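Trainee: no letters, just coordinates:
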């Protein structure tokens, strides 16, 4: 193992543990900015739906689906904003590595909740727009399956393959 790895940097990096933590935190902030903005715009749009004339005409299932969508959107927004609150509390306490671990989990949770929010919002929209329940469920299910593959399974698979290659290279 070379000195950079012992100090906390990855292969080809020469950084101290503090520099690594700063870099990872900056990367996390960039990542969360993208999904946080989308979640906030979607949540803001969904807030206005209940105040439209057509909302009163929705059936009980669709109103319930709207409530579930709103709760999921609020939770997604909260999870994506939470790392900033943690940062405020942790600042000055030399806890950046802990912040990165907690922040990564919160962002992952926020992404899962955002995917569910988009899926339920799509289901509601398609039920109302098409009047075809089977089509609405099929399309919303396909979109959620795509999120599952693109956001979770594919990254997990790439990570597992990289870990296998690294083990073979070491042993």
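Mentor: Thanks, I have the structure now. Bear in mind that the values here come from a model prediction, so they are computed numbers and not experimental data. Numbering: from 1, shown residues only.
Trainee: going by C-alpha atoms from here, please, whenever you check contacts or count neighbours.
Mentor: OK.
Trainee: give the contact list for the spatially most central residue of the chain.
Mentor: Centroid-nearest residue in the chain: residue 111, 1.5 Å away (criterion: C-alpha atoms, centre = their mean). Residue 111 makes contacts with 35, 76, 80, as judged by C-alpha atoms under 8 Å, 6 or more residues apart in numbering.
Trainee: then residue 82?
Mentor: 103, 106.
Trainee: any idea which element it lies in?
Mentor: Assigned by DSSP states H and E, residue 82 belongs to helix 60-90.
Trainee: right, and the helix or strand after that helix?
Mentor: Taking DSSP H and E, what comes next after helix 60-90 is helix 96-130.
Trainee: so after that following helix, what's the next helix or strand?
Mentor: helix 133-147.
Trainee: same for that next one, what does it pack against?
Mentor: Of the remaining helices and strands, those touching helix 133-147 by 3 or more C-alpha pairs under 8 Å, 6 or more residues apart in numbering; DSSP states H and E are helix 96-130.
Trainee: try it against this one:
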């Protein structure tokens, strides 16, 4: 049962497959816009770190974590921008439902890569800021929180509130 009351499954959207694909595409674009803004800010910040005087004083481990973080940020950017370029390259070929399907997968890959990027960035920043044995535990706790918010809660809602077809 829905938290807003019983669901009337006889009602629903009355839209053609093309209208549904258009709606889903617009929803996906809005989601990617939110993601891309945060990724661009994070990636821009990461790109400047190597030019800071303190970078040369970092341990080899921290420099390696930095490089991995930048590569993850680049991969995240690629996946999220890939949703739009995918559409651009296949637009006009009557493949909107397929475009939405594959672009949505690219966006989900982007979210997973964003999780990895944020994890790596947190690890690097907290290692430098705290120099404490608790850093891996703090990062693990935050990763668990992200996974709960980004994946587990939506999966639970989907399972719990979906109609049994």
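Mentor: Yes, it's here. Because the structure is a prediction, the values reported are computed rather than measured.
Trainee: before we move on, the earlier item: post-alignment, the helix holding residue 82 of the first structure versus the second structure, mean distance?
Mentor: Here the mean offset of helix 60-90 of the first structure against the second structure after fitting is 0.6 Å, by mean C-alpha distance after the TM-score superposition for the first structure.
Trainee: quick one, that helix and helix 96-130 angle?
Mentor: 160 degrees (axes from the mean of the first three to the mean of the last three C-alpha atoms, to 10 degrees).
Trainee: in helix 60-90 of the first structure, what counts as buried?
Mentor: Judged by neighbour count using 16 or more other C-alpha atoms under 10 Å, the buried positions of helix 60-90 of the first structure are 62-63, 65-66, 68-70, 72-83, 86-87.
Trainee: can you find the partner of residue 95 of the second structure in the first structure?
Mentor: If you follow residue 95 of the second structure across to the first structure using TM-score structural alignment, you land on residue 95.
Trainee: that match and residue 86 of the first structure, how far apart?
Mentor: 10 Å (C-alpha to C-alpha, to the nearest Å).
Trainee: can you check residue 61 of the first structure too?
Mentor: With C-alpha to C-alpha as the criterion, residue 61 of the first structure and residue 86 of the first structure are 37 Å apart.
Trainee: repeat that for residue 114 of the first structure.
Mentor: Counting by C-alpha to C-alpha, the separation of residue 114 of the first structure from residue 86 of the first structure is 20 Å.
Trainee: before we move on, what about residue 100 of the first structure?
Mentor: 10 Å.
Trainee: next one: residue 157 of the first structure
Mentor: Look at residue 157 of the first structure and residue 86 of the first structure: by C-alpha to C-alpha, they are 30 Å apart.
Trainee: likewise residue 144 of the first structure?
Mentor: Residue 144 of the first structure sits 30 Å away from residue 86 of the first structure when distances are taken as C-alpha to C-alpha.
Trainee: can you check residue 120 of the first structure too?
Mentor: The spacing between residue 120 of the first structure and residue 86 of the first structure, counted by C-alpha to C-alpha, is 29 Å.
Trainee: next one: residue 139 of the first structure
Mentor: Noted for residue 139 of the first structure: a distance of 37 Å to residue 86 of the first structure, by C-alpha to C-alpha.
Trainee: could you do residue 152 of the first structure as well?
Mentor: 24 Å.
Trainee: map residue 62 of the second structure across to the first structure for me.
Mentor: Per TM-score structural alignment, residue 62 of the second structure is aligned with residue 62.
Trainee: what's near enough to touch the closest residue to that match other than its chain neighbours?
Mentor: By the measure of C-alpha to C-alpha, 6 or more residues apart in numbering, the closest residue to residue 62 of the first structure outside its immediate chain neighbours is residue 124, 6.4 Å from it. Counting by C-alpha under 8 Å, 6+ apart, residue 124 of the first structure touches 62, 65, 66, 136.
Trainee: same question for residue 55 of the second structure.
Mentor: 49, 63.
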